[in-house]
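**Q** got a predicted model here, sequence first, then my questions.
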Amino acid sequence: MAMRLITKECEPTLTDQQVIQFCRDGYMELPSAVSKDITDRALDYVAENPDYAVQPVPLLNESWFTDGLIFAPVVAGAVRSLLGAGFGLPWMLANHIGKCPDSKPLGWHVDGGNMHTWALNYLQVFCLMQDTTEEMGPTEVLPGSHFILGQSALVTHYGAIRGAKKCVGPVGTVFLTCYPIWHRRSKATATGTTRHLFKYNYVRNSPPTRDWIIEPDFNPGRDTKAFSHLQTGATMLRRNKLDNYDAAHMYLWLCGRQEEMRYVGGMAWPMLDDMLDGQAEEVYGAPPSLSTTPDAWRPEAPLI
């Protein structure tokens, strides 16, 4: 029997700045998005059904689970903003079980089937099934690494990396991530406990378009600081500020305007606008769809 993609309709809840933040960092944290009643019930199922402890896929057929975790309003609205109308729901579900203590962290890796692209057709999602601390050896992700072309065999030897983000927080916290982001299980020093992390994916089922919440007081053609990794406190991972350009490219792809992306270089969009100091309404070379002068001449430059 052929699998039928189940889809979801809801309203987008993210703003332009939040969408740009996801493009820049490759992940988004949604604290306490799922209620403890749902996570406790799911863990009870895992304990009572050891054959499905690692892949509790039957939970996807339970309305209390899909309504409370997969369709949790905060999560669904964010997913709708990033993957568009009628996004596809998970058909696989994994439970990453971390026994504590464990002195050896897992190597950095990207999951199989990843593609390094500005297109966003998948979201890889982690849900904390209990209050999770650094001592429990949580998953950690490397912000910005979703743009770095590096397969697992080339990155697994790295140890601690400055700027890495540990996925910790209260029970029910959800992390939306870009599928090719570098991640690993960290070292666990806690004792007498077992960590559970549910992992699943949503998929795109409609063309990208800028139909999330548009902020009237924010202009992505002018307010280019939002694209910079300098806003997160993490160091840039590559030379020549390519992180800024890739974040802007993904944002334009999500707007359905990828053809407008040009690597003009120099101080052109999307470089930082500090030097403008109110002297201009927009950054040189801003994409027409984000510009106050959409018909103005723009420099020729290659797509990257």
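**A** Received it, and whenever you're ready, just let me know what you need.
**Q** from now on I want contacts and neighbour counts done on CA atoms only, so please keep to that.
**A** Noted.
**Q** now do the helices in the stretch 101-250 of the chain.
**A** 152-155, 242-254 (DSSP state H, counting those that start in this stretch).
**Q** and the ones you listed as CSV, adding mean neighbour count and distance to residue 146?
**A** Listed next are these as CSV, based on neighbours: other C-alpha atoms under 10 Å; distance: least, C-alpha to C-alpha, whole Å:
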stretch, mean neighbour count, distance to residue 146
helix 152-155, 13, 13
helix 242-254, 24, 10
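**Q** which secondary structure state is assigned to residue 76?
**A** For residue 76, the secondary structure call by DSSP: H, G, I helix; E, B strand; the rest coil comes out as helix.
**Q** structure B:
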Amino acid sequence: MSKVERHHLLTAEQMAHFVTDGFLMVENVVPQHLNTAVLAAEKSWQSSGSNFWHQTEVLRQVFEEPQVKGAIQSFVGVNPGYDHSFLHVVPARQLKAQEWHADSIIDVRPYAFDVQAFYFAHDAPAEMGPTLVLPGSHLRKTNTSSIARYKNIVGQRQLVAKAGTIVFMHHGIWHCAQPNRTDQTRYVFKLRLRPGQVQRGLFNTDDYSSPEVSQIIREGYQTWQGNEARLEHMQRARLWRYVTGDDKVDVSFENALTRMSILA
């Protein structure tokens, strides 16, 4: 993957939202002519969803768009590794929801992460059942479906999207598909990529230490985190140090990372 110009990379504000929420929704990033072509390919697809990426050239063109490449490089670098992909198809009037789960089963990396791109080639309103995510859950590691016993969690967000939207997710985020209550089939394509280099300073780091950007992480508490909210905040602060490449930047609660620098 060729390197993009700096202005196509994610901003510090966008990366701060990703570190805080575990996902970043980038709207209107894919031109409509590509959306139309990909949707036609999705509707006519007869093979396994795992083959769609390899056999659909127009889909691969989507990920060559400068802003899309810039986002990917901001997360996983210039030469990411392909992990897997799948075309998810939810039929019309499919009223059963998917169970809460996280996709990463075995992962002992303290900071590094895979990124998952969920691409919507058509509008996906709430009644169509686009993916439900739990903001901030990406740093609370769980074993796939061990969270399947939960139903609704305070703070959950449905990824209602317009055609041409790509949602980039941290591999650890809790998520689940929702019922499709419409008469139309819902499609979403998922691509997962591994980092091709150490994930430090890959985005546009201008203003990464500004008060405005720091505040995004400092105020990123979620009600569902309960008594562990400050511990979750510390994990965000440590991940921010990692992605910025600055081991001294401190957006932690009461600057705890600085006070405990020997142990951090």
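**A** Perfect, I can see it now. Because the structure is predicted, anything quoted here is derived from the model rather than measured.
**Q** nearest to residue 228 of structure 1, of the helices of the stretch 101-250 of structure 1?
**A** helix 242-254 (5.1 Å; C-alpha to C-alpha).
**Q** show me the contact partners of the closest one.
**A** 19-20, 23-24, 82, 118-120, 144, 147, 208-210, 227-229, 236-237, 258, 260-261, 263, 270-271 (C-alpha atoms under 8 Å, 6 or more residues apart in numbering).
**Q** that one vs structure 2, mean deviation?
**A** If you overlay the two and look at helix 242-254 of structure 1, the average distance to its match in structure 2 is 1.3 Å (mean C-alpha distance after the TM-score superposition for structure 1).
**Q** quick one: residues contacting the residue mapped onto residue 124 of structure 1 from structure 2.
**A** Per TM-score structural alignment, the equivalent position to residue 124 of structure 1 in structure 2 is residue 116. Counting by C-alpha under 8 Å, 6+ apart, residue 116 of structure 2 touches 167-171, 190-193.
**Q** grab the nearest non-local neighbour of residue 116 of structure 2.
**A** residue 192 (4.3 Å; C-alpha to C-alpha, 6 or more residues apart in numbering).
**Q** right, and the one you found touches residue 80 too?
**A** No - Residue 192 of structure 2 lies out of contact with residue 80 (C-alpha atoms under 8 Å); the separation is 9.7 Å.
**Q** would CSV of the helices of the stretch 101-250 of structure 1 with distance to residue 114 of structure 1 be doable?
**A** Output for the helices of the stretch 101-250 of structure 1, formatted as CSV (distance: least, C-alpha to C-alpha, whole Å):
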stretch, distance to residue 114 of structure 1
helix 152-155, 10
helix 242-254, 16
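**Q** between those, which one is closest to residue 71 of structure 1.
**A** helix 242-254 (21.9 Å).
**Q** any residues in contact with both of residue 192 and residue 80 of structure 2?
**A** Counting by C-alpha under 8 Å, 6+ apart, nothing touches both residue 192 of structure 2 and residue 80.
**Q** picking up where we left off before, for the contacts of residue 116 of structure 2, which ones persist in structure 1?
**A** Retained in structure 1 (both residues aligned by TM-score structural alignment, their matches' C-alpha atoms under 8 Å) from these: 168-171, 190-193.
**Q** show me which of those are buried.
**A** Buried members of these, counted by 16 or more other C-alpha atoms under 10 Å: 168-171, 190-193.
**Q** just send those back as a markdown table, with distance to residue 207 of structure 2 too.
**A** Listed next are these as a markdown table, based on distance: C-alpha to C-alpha, whole Å:
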| residue | distance to residue 207 of structure 2 |
| --- | --- |
| 168 | 22 |
| 169 | 23 |
| 170 | 22 |
| 171 | 26 |
| 190 | 31 |
| 191 | 30 |
| 192 | 29 |
| 193 | 27 |
